[in-house]
Each structure stands twice: as structure tokens, then as C-alpha cells.
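Predicted structure and sequence below. I'll ask about it afterward.
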Amino acid sequence: MDRRFTLALIAPVALMTLSGCGINSIPTADENVKARWADVQNQYQRRADLIPNLVNTVKGYAQQESQVLTQVTEARAKASSIQVNADDLSDPAKLQQFGAAQAQLGQSLGRLLATVEAYPDLKSNQNFLTLQSQLEGTENRITIARQDYNAAVQAYNTRIRTFPDMIGAKVIYGAEPKVPFEATAPNAEQAPTVDFGNGQ
């Protein structure tokens, strides 16, 4: 009888101790990081999906810009080929490779958009204006998605490094710190400015 009574007292204490060791909070924080990373990938995919239409629209007006159009197309293909899944979020090299490819695509896209200044008819084309607006919105969403991902990474990394959650993080989950998304090109932390001189 005494043994059962002792176990009955110990069981709630053990459960409270375990619940304070990140049993539930570590997986929750990990899933939040993965969800925020999926948002980042989704926004980059949205940008990649807009590029063929933008290239085709520009091509119709500026055929002599074939080198710039080719650079954008190649940069898009390279950026689309580099995938970082949720299991790679603790690998700085993979995130750096992904970020560098996306930054290169952004720079190529910026060069393409800069050439539009020489084509007033293109600047007033309704299809182009729609694509311009969608691209501006997407660049802003990319910035927000990266910020949200980095906030989730910071919360996760703090949780797995602080007591008492660090006990469950190491002993039960073998948790490793996640890598934040970092700018890989000069001024890459800012969305490219899309300005066609039309006051929009």
C-alpha cells in the first residue's frame, strides 16, 4: 500500500518535471520553424513562377536584350534547382547555397527590370504593369516570410539552449540549432526596388 501511495505521489511530479523539459514545446517549435520555411519557399516559388511571363513580355518589346533575358532564365533555373527541405535547416552550407542562388536570381531580375527604362511602350503595357505589381508584392512577401522564419528559428534555438527545455531537447530529441536565413549579397536584406519611372 505504501509503495502505491508513493508511486501515486511521484507520478504527477514526474509528469510535471517532464512537461517542463520541452517534451511538447520542442516539437511545437520545430514544426513552427518548418512551417515558416515552407512560407519562404512558397514566396520564392511565386517569384519564379512570375519570371517566365515577365521575360516573355519584355522579349516582345526588347528583343535586343537577349543576353539579359538569358541570364534571368538561367538564374531562375539554377535557383529552382536548389531545394532545402526541413531536414536541411540545421545545415548552414545548404541554406547559404540556397540564399546565394536566390540572390543571383534577384540581381539578374534587377538588371532585366533596369533595361525596361529604354522601352516606353513596354512601361505602359498593361500585362507588364500587372506583372510589375505582382513582382513588387512578391518581393515584399519574401522579405516578410524570411523575417518570420528567422523569428521562428530564434525562438527554437533559444528554447533548445535554455533550461529546462534543453534537457528534453538534447536527451529526447537530439535537437540541433536551426540556421537563420542570411543575406548573401550586398543589400540583399532589402527587396529589389522595382521602379519604371511611371510614378507607381
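Great, that's in hand. The structure presented is a predicted model; accordingly, all values stated were derived computationally and were not measured.

Please count neighbours and contacts with C-alpha atoms only from this point.
Will do.

Check which helix or strand the residue sitting nearest the centre point of the chain maps to.
Nearest residue to the geometric centre of the chain (CA atoms, centre = their mean): Val40, 2.8 Å. Taking DSSP states H and E as the criterion, Val40 maps to helix 25-61.

also this one, for the comparison:
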Amino acid sequence: MVAIIIGVIVLIIVGAVAWAIGAYNGLVTLRNRVKNGWAQIDVQLKQRSDLIPNLVETVKGYAGHESEVLTQVTAARAGVVQSAANGDVAQRMAAENQLTRALFNLQATAEAYPQLQANQNFMDLQAQLKTLESKIAYARQFYNDVVLKYNTQTEVFPSNIIAGMFHFEQAQYFQVDDTAREAPQVHF
């Protein structure tokens, strides 16, 4: 009888340890997917950032007097580069949102110049930017989906016990700020 009780206790302990290992490994897997999702966004954002100087120079040739818009884009890109070097994800997201707004303003400004719209170099750059924006949108969606799964696992019982014991912290969603949802304002 005592052997059966000891066997049941050992079985319960082994089961609890196996569950804890599984929960920990699941959280690590999700945390790594979040990091991978951010890395995928980072690759697309880097490509967009590299494309911007060419786009600005092309627009500058046709709409040089629109210096405020060009300055906004250049300053926003510099902010992205600086925030990328700092490694702070929240700061990087804010800088990327600012750059997105500046690019919308640049595109809206460019639409007012028919000769620019006919320029093949500009059209190629605009097509590349559109493709990159689609990839960025997909990467953001993937990242946010993984963050949702990870954050849910860190909050639900009983895996929240393991998350608390091993200091798994909530991941931040890549959100668009309220000003990016507004239509760009272009003044001539």
C-alpha cells in the first residue's frame, strides 16, 4: 500500500515537472517567434529606409520648393536610423510610424506634379515602395499575431506561473499611432 502511494506521488511529481518543462519550452518558442517576427519587420523597414534617399532625390528634382515635406522625410528617416541603433523597440516603432506619415505626405505632394508622375525612375521607386509597404504590412500582421499568442500564454493559467517564475515579459504590439490614421494634409 505504501509503495502504491509513493508511486502515485512520484508519478504526480514527474507529471508536474514534465508539464513545467513543456510550459517553459512553449514560452521560449513563442518568445523566439516574437523576436523572429520583429527581425522580419526590421529587414523590410531597412529596405524601405534604404529606398527613401533615392525617392527624395527624385522628388527634389521636380518639386524642390516643397522643402518642408522633403525635410520631414529626411528627418523621419534619420530618426529611424537612430532608433534602430538604440535597439529600443518602442522607440523604433514610433520612429517608423513617423516615417510612414512623412512618406504619405511625400506621395501626396508628388501627385501634384504630372511631370514627376511621368518620370520612369520615380515610377520604379514608387512601385518598389508600394511592394515594400505591402511586405511591411504582412510582417507587422505576422508579428502582432505571434505577440498575441505569446502574451496570451504568459497570462493564462497555469502557464502564467512558469512565465512569472522565469520573468517572461509581455511583448509590445506594433501599433499605428492615431496621427498615422489621418489622411495627410498637403498645402500648396
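Nice, thanks for sending it over. Quick caveat, the model's predicted, so the values are computed rather than measured.

before we move on, the earlier item: who does the helix holding Val40 of the first structure touch, helix- and strand-wise?
helix 66-81, helix 120-123, helix 126-161, helix 165-171 (3 or more CA pairs under 8 Å, 6 or more residues apart in numbering; DSSP states H and E).

That helix against the second structure, how far on average?
By mean CA distance after the TM-score superposition for the first structure, the fitted helix 25-61 of the first structure averages 1.1 Å away from its aligned residues in the second structure.

What does Tyr119 of the first structure correspond to in the second structure?
For Tyr119 of the first structure, the aligned position in the second structure is Tyr113, judged by TM-score structural alignment.

residues contacting that match?
Tyr62, Ala63 (CA atoms under 8 Å, 6 or more residues apart in numbering).

Could you check how far it is from Val73 of the second structure?
18 Å (CA to CA, to the nearest Å).

what does Pro114 of the second structure give?
For Pro114 of the second structure relative to Val73 of the second structure (CA to CA), the value is 21 Å.

Pick out whichever of these two has more residues nearby.
Between Pro114 of the second structure and Val73, counting by other CA atoms under 10 Å, Val73 is the more crowded of the two (25 against 10).

Spit out the contact partners of Arg92 of the second structure.
Val80, Ser83, Ala84.

Check the residues you listed against Thr131 of the second structure and report the nearest one.
Closest approach between the contacts of Arg92 of the second structure and Thr131 of the second structure, by CA to CA: Val80, at 19.6 Å.

Tally up the residues packed near Gly79 of the second structure, please.
19.

just checking, it touches Met93?
No - using CA atoms under 8 Å, Gly79 of the second structure is not in contact with Met93; the gap is 10.7 Å.

from what I can see the residue nearest to the centre of the first structure touches Gln147, true?
No - here Val40 of the first structure lies out of contact with Gln147, judged by CA under 8 Å, at a distance of 9.2 Å.

list the residues that contact both of these two?
By CA under 8 Å, 6+ apart, no residue touches both Val40 of the first structure and Gln147.

re the thing from before, now the contacts of Arg92 of the second structure as a markdown table including distance to Ala137 of the second structure?
Below are these laid out as a markdown table (distance: CA to CA, whole Å):
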| residue | distance to Ala137 of the second structure |
| --- | --- |
| Val80 | 17 |
| Ser83 | 20 |
| Ala84 | 19 |
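
Apart from its neighbours in sequence, what residue is nearest the aligned partner of Val146 of the second structure in the first structure?
Following TM-score structural alignment, the counterpart assigned to Val146 of the second structure within the first structure is Ala152. Spatial nearest neighbour of Ala152 of the first structure, chain neighbours left out: Val33 (5.2 Å); criterion: CA to CA, 6 or more residues apart in numbering.

same check, this time on Ile82 of the first structure
Nearest to Ile82 of the first structure is Phe98, by CA to CA, 6+ apart, at 5.9 Å.

which position in the second structure aligns with the one you found?
Using TM-score structural alignment, Phe98 of the first structure pairs with Arg92 in the second structure.

residue contacts, the closest residue to Tyr150 of the second structure other than its chain neighbours?
Closest residue to Tyr150 of the second structure apart from its sequence neighbours, by CA to CA, 6+ apart: Leu30 at 5.3 Å. Leu30 of the second structure makes contacts with Val146, Val147, Lys149, Tyr150, as judged by CA under 8 Å, 6+ apart.

Could you do Glu65 of the first structure as well?
Contacts for Glu65 of the first structure (CA under 8 Å, 6+ apart) come out as Lys59, Thr115.

separation between it and Thr130 of the first structure?
Distance of Glu65 of the first structure to Thr130 of the first structure, given as CA to CA: 21 Å.

What of Ile160 of the first structure?
45 Å.

Looking at these two, which has the bigger crowd around it?
Ile160 (26 against 12).
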